[in-house]
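>>> Got a sequence here, can you model it:
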Amino acid sequence: MKLIDKLFNTNNLLWVTLFLNITLVTAQTAFTNSGDLKIHNNGQIGFHIDVINNGDSVENEGLAGFYNQNNSLNFSGLNQMNFENFEVDVEDDLNLFTSIGVNDEVFFTNGRINTPRIDPLVKFKFLNDNVYTGEGDNEHVDGYAQFNGDFQFSFPVGDDFEMKPLAIDNFNNSFTYTAAYFKENPNTPTTFINSFDTNSFEPSLDVISTVEFWYFEGLKDLELTLTWTNSSNISQTASNLSDLRIAGWDDVQNVWVNLGNTGTTGDLNNGTITSRIPNTNDYKIYTIASILQAGNEVVVYNGMTPDGDGLNDTLIIRGIEGIPGNQLFIYNRWGRLVYQKDNYDNSFDGIANANATIKGDKELAAGTYYYVLKLPEQEDLAGYFYINR
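Predicted structure coming up:
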């Protein structure tokens, strides 16, 4: 490796490239580094065959690229390689079995960079506030990407031949973050031990996407942005962008949590949703959710647990905030009115406020109750719900 190290300079650039291409292809099926390999300032190297790195090669300068218009290429070995500038132009993709890091600029010319989804320790790493160009549905990181820096960054991640970026507003937080996109039903993920039940969610949500989800690992309060396209079927999730929310999976309570919506762009076919996440360390799995099922205007939830834990403490009626002039009546199983409120605002917490035979401000017992919801210029809604204590 000492000879190659000496040759990597601007004056010998063309000769070295030809030397590697011809000699290594005829002698072996992969370029193997077992010593110290270094690309000097302004030097360039092109790998046209597989690379196995069992040596040291982390202080490279100049440009390194993987090129093949006929076959896929593999990068493997015991140790990670780091490059200053990096290009991938591989028709059938570059497959990483060992991580690669880049300090400056990444050029997605042709083909994807694949990492094994069963091994999140293997990543394509954007190491130092670096940038990239040329990304698209056929040119992205299909698997796990890592970023370290303190500015706004959009992870060029996707699954198969579709890119679905995840972006962060990371100003003044120089930390390391990891992201991946999964075009899979959260209920049946293929590369996770556990699943993420889309029927288990906070009462402030009404529907969780069963089309896709993102993995994101972070440690700080930051803005998170998810992307949707036609394949996301957002029109089946919500009728209006204002109803959309980012949801995060709480793996302690096994429930999807409403993480809000501070802004959206686009339409129901293509767009983005952003929300401020107070502590991204609380969640690892994210997706797009809605507070109202597409086509629904009002949804009454059928259970509440008024125990003061911040979950399901009140009777939630989604969409009621936008219907002034509504009236809510709640009856016990004997048909006695126990609660009523004009312009209901999701505040019923299991305390009676009506009927002379039932003391006002009395805590209602656990059990089944019935409601009638009167809506102006619409048919009344009626049904039942449970109070669990």
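
>>> Every contact and neighbour count from this point should use C-alpha atoms.
Noted.

>>> ok, the residue nearest the centre of the chain - contacts?
The chain has Trp214 as the residue nearest its centroid, 2.6 Å off, counting by C-alpha atoms, centre = their mean. Taking C-alpha atoms under 8 Å, 6 or more residues apart in numbering as the definition of contact, the neighbours of Trp214 are 166, 179-182, 285-287.

>>> just the helices in the protein please.
Per DSSP state H, the chain has helices spanning 2-7, 13-27. These are given in chain order.

>>> for the longest one, packing partners?
Translated: helix 13-27. Taking 3 or more C-alpha pairs under 8 Å, 6 or more residues apart in numbering; DSSP states H and E as contact, the helices and strands that helix 13-27 lies on are helix 2-7, strand 44-47.

>>> is it possible to export those to a markdown table including mean neighbour count?
Shown next, in a markdown table, are the helices and strands packed on helix 13-27 (neighbours: other C-alpha atoms under 10 Å):
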| stretch | mean neighbour count |
| --- | --- |
| helix 2-7 | 13 |
| strand 44-47 | 20 |
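
>>> now these in a markdown table, with distance to Thr237?
Conversion of these to a markdown table gives the following (distance: least, C-alpha to C-alpha, whole Å):
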| stretch | distance to Thr237 |
| --- | --- |
| helix 2-7 | 56 |
| strand 44-47 | 45 |
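
>>> Select, out of these, the one closest to Tyr339.
Proximity to Tyr339 (C-alpha to C-alpha) singles out strand 44-47 among these, at 74.1 Å.

>>> Show me what the closest one is in contact with.
Applying C-alpha under 8 Å, 6+ apart, the contact partners of strand 44-47 are 8-10, 13, 16-17, 21, 31, 39, 62-67.

>>> Using ChimeraX, define a selection of the buried residues within those residues.
Only the buried members of these end up in this ChimeraX selection, burial being decided by 16 or more other C-alpha atoms under 10 Å:
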select :8,9,16,17,31,39,62,63,64,65,66,67
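
>>> Let's compare: structure for the following, please.
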Amino acid sequence: MKNIAFLFFFLCTAIVSAQSALYNNGNLRIHNGGSIGFHTNFINESPMDNNLGMAGFYGSERITVSGTVTPQFYDMELALENDMQLDLGVDNISNTNFIFGNILTNLSQPNIFYNFVDNSFYNGENDFSKIEGYAAITNQQEFGFPIGDNEYLRPLILVSESINLFAKSAYFYEDANNPVSLANTYNTATKAFDVELVSTAEFWQLEGTVPSTVSLSWNLRSNLSRLTNDVSLIIPVGWSKAQQQWVNLSRSAPVGTITEGFITTRSILPDEFEIITFGTSKEPYEPLAKDVLFIDNFFVSVNGDGVNDTFYIEELEEFKSNFVQIYDRYGLKVFEKTNYTNEFVGFSNLDNVPFGAEEGLPTGVYFYTIHIPDEDLNYQGFLYLTR
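From the prediction side, this is the model:
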């Protein structure tokens, strides 16, 4: 009875001061089979965990969740005409049901997020009901973050090699060159030489410490036609913290059309990149001019007989630096090396070959490209690998 009176007192006090809110400073708990409906702002100042019932947020007005102690809900339902604003993080340990209305967090405050804990999941997400801001996961391995902006659901799908103790993501419909919500800038003209262009329309931020693949989708608003008319050239790119430039994260060919599709990165460590977006790769290099450097197609037989055991290009010794990349016939990059000599012996060095990597790459035709930065020359050719 004292707890009820306490809550009622604070609720009445808030109403009198014309700032309607439910204030929790006691032991508020939703038991199994129970439910509570929030039609006003919620201020949480005391532990609120071990809930087993359902908490619903309803109404035509915006509801703000604030306070100093993160509330933890079991099942949560959202049906708000004017969204929910999080000024405090919220944990969900079972299900989040998006009916209508967004969960908003400030993109300039990454420490405030909606957290899907353990086996928590969601349903009903769409363009009009999602997380517009930061979403996080705790103790999950594979997850699609239901994130976006005020117009579109723009999810990021994370598939990790092991369970993430914590990972977090947000979507930004902003120009990476001068983002509104972030302090840093990411010059789209500063890029690795196998990246042709980088999108200025949108990007995602992803934090995580477990090697993972990331799948992103684009729509008409992504405006990738400003980058290319050839969908096969679309690649995922990330701003490398170490290199301070945009780098190619591609694993396989994109799927879809220039106005709608998706693509998946190679396995990356998310924390090595500031942000991720779309870019385009350079078109296949023109054949080498023979009066500069003649490079033929190669036969590589890694059988230890001392003949053609490595991919060796004698002419590269004439230049101070080079960059070599090798792709399989499906367009998957399997090898790359700066200042290459004769390191390729039939094995990938990118950790992105899904099966049998320890046994080496399979017999077949591979495509190689070479860049000579000192001369600004680009070359291409084929090699046949056998064992």
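
>>> tm score of chain vs chain?
The TM-score (TM-score structural alignment, normalised by the length of the second structure) is 0.73; 310 aligned residues with a C-alpha RMSD of 3.0 Å.

>>> Now do the same for the residue nearest to the centre of the first structure: its match in the second structure.
Trp214 of the first structure maps onto Trp204 of the second structure when the alignment is built from TM-score structural alignment.

>>> For its match, which non-adjacent residue is spatially closest?
Distances taken as C-alpha to C-alpha, 6 or more residues apart in numbering put Tyr171 closest to Trp204 of the second structure, at 4.6 Å, once the chain neighbours are dropped.

>>> Quick one: residues contacting the one you found.
Contact analysis of Tyr171 of the second structure by C-alpha under 8 Å, 6+ apart lists 132-134, 147-149, 154-155, 202-205.

>>> what's the farthest-apart pair in the residues you listed?
Taking C-alpha to C-alpha as the measure, the contacts of Tyr171 of the second structure reach their widest spread between Tyr134 and Glu202, a distance of 15.3 Å.

>>> okay, these two: which has more neighbours?
Relative neighbour count places Tyr134 above the other of Tyr134 of the second structure and Glu202, with 29 against 20, counting by other C-alpha atoms under 10 Å.

>>> Let's have the contacts of Trp214 of the first structure in JSON lines, adding distance to Thr98 of the first structure.
Formatted as JSON lines, the contacts of Trp214 of the first structure follow (distance: C-alpha to C-alpha, whole Å):
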{"residue": "Leu166", "distance to Thr98 of the first structure": "23"}
{"residue": "Ala179", "distance to Thr98 of the first structure": "17"}
{"residue": "Ala180", "distance to Thr98 of the first structure": "17"}
{"residue": "Tyr181", "distance to Thr98 of the first structure": "19"}
{"residue": "Phe182", "distance to Thr98 of the first structure": "21"}
{"residue": "Ile285", "distance to Thr98 of the first structure": "24"}
{"residue": "Tyr286", "distance to Thr98 of the first structure": "26"}
{"residue": "Thr287", "distance to Thr98 of the first structure": "28"}
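
>>> what about whatever residue of the second structure lines up with Leu96 of the first structure, distance to Met54 of the second structure?
Using TM-score structural alignment to pair residues, one finds that Leu96 of the first structure aligns to Leu86 in the second structure. Distance, Leu86 of the second structure to Met54 of the second structure, using C-alpha to C-alpha, to the nearest Å: 19 Å.

>>> Could you do Gly133 of the second structure as well?
When C-alpha to C-alpha is applied, the distance between Gly133 of the second structure and Met54 of the second structure equals 23 Å.

>>> Now do the contacts for Pro236 of the second structure.
Residues touching Pro236 of the second structure, when contacts are defined by C-alpha under 8 Å, 6+ apart, comprise 248-250, 263-265, 276-280.

>>> what about stretch 81-96 of the second structure, distance to the chain center?
With C-alpha atoms, centre = their mean, to the nearest Å as the basis, the distance from the averaged C-alpha position of stretch 81-96 of the second structure to the chain average is 21 Å.

>>> what do you get for stretch 188-203 of the second structure?
Centre to centre, stretch against its chain (C-alpha atoms, centre = their mean), the figure for stretch 188-203 of the second structure is 16 Å.

>>> Can you find the partner of Gly364 of the second structure in the first structure?
In the first structure, no residue is paired with Gly364 of the second structure according to TM-score structural alignment.

>>> Surely Gly364 of the second structure is in contact with Phe382?
No - using C-alpha atoms under 8 Å, Gly364 of the second structure makes no contact with Phe382, being 10.4 Å away.
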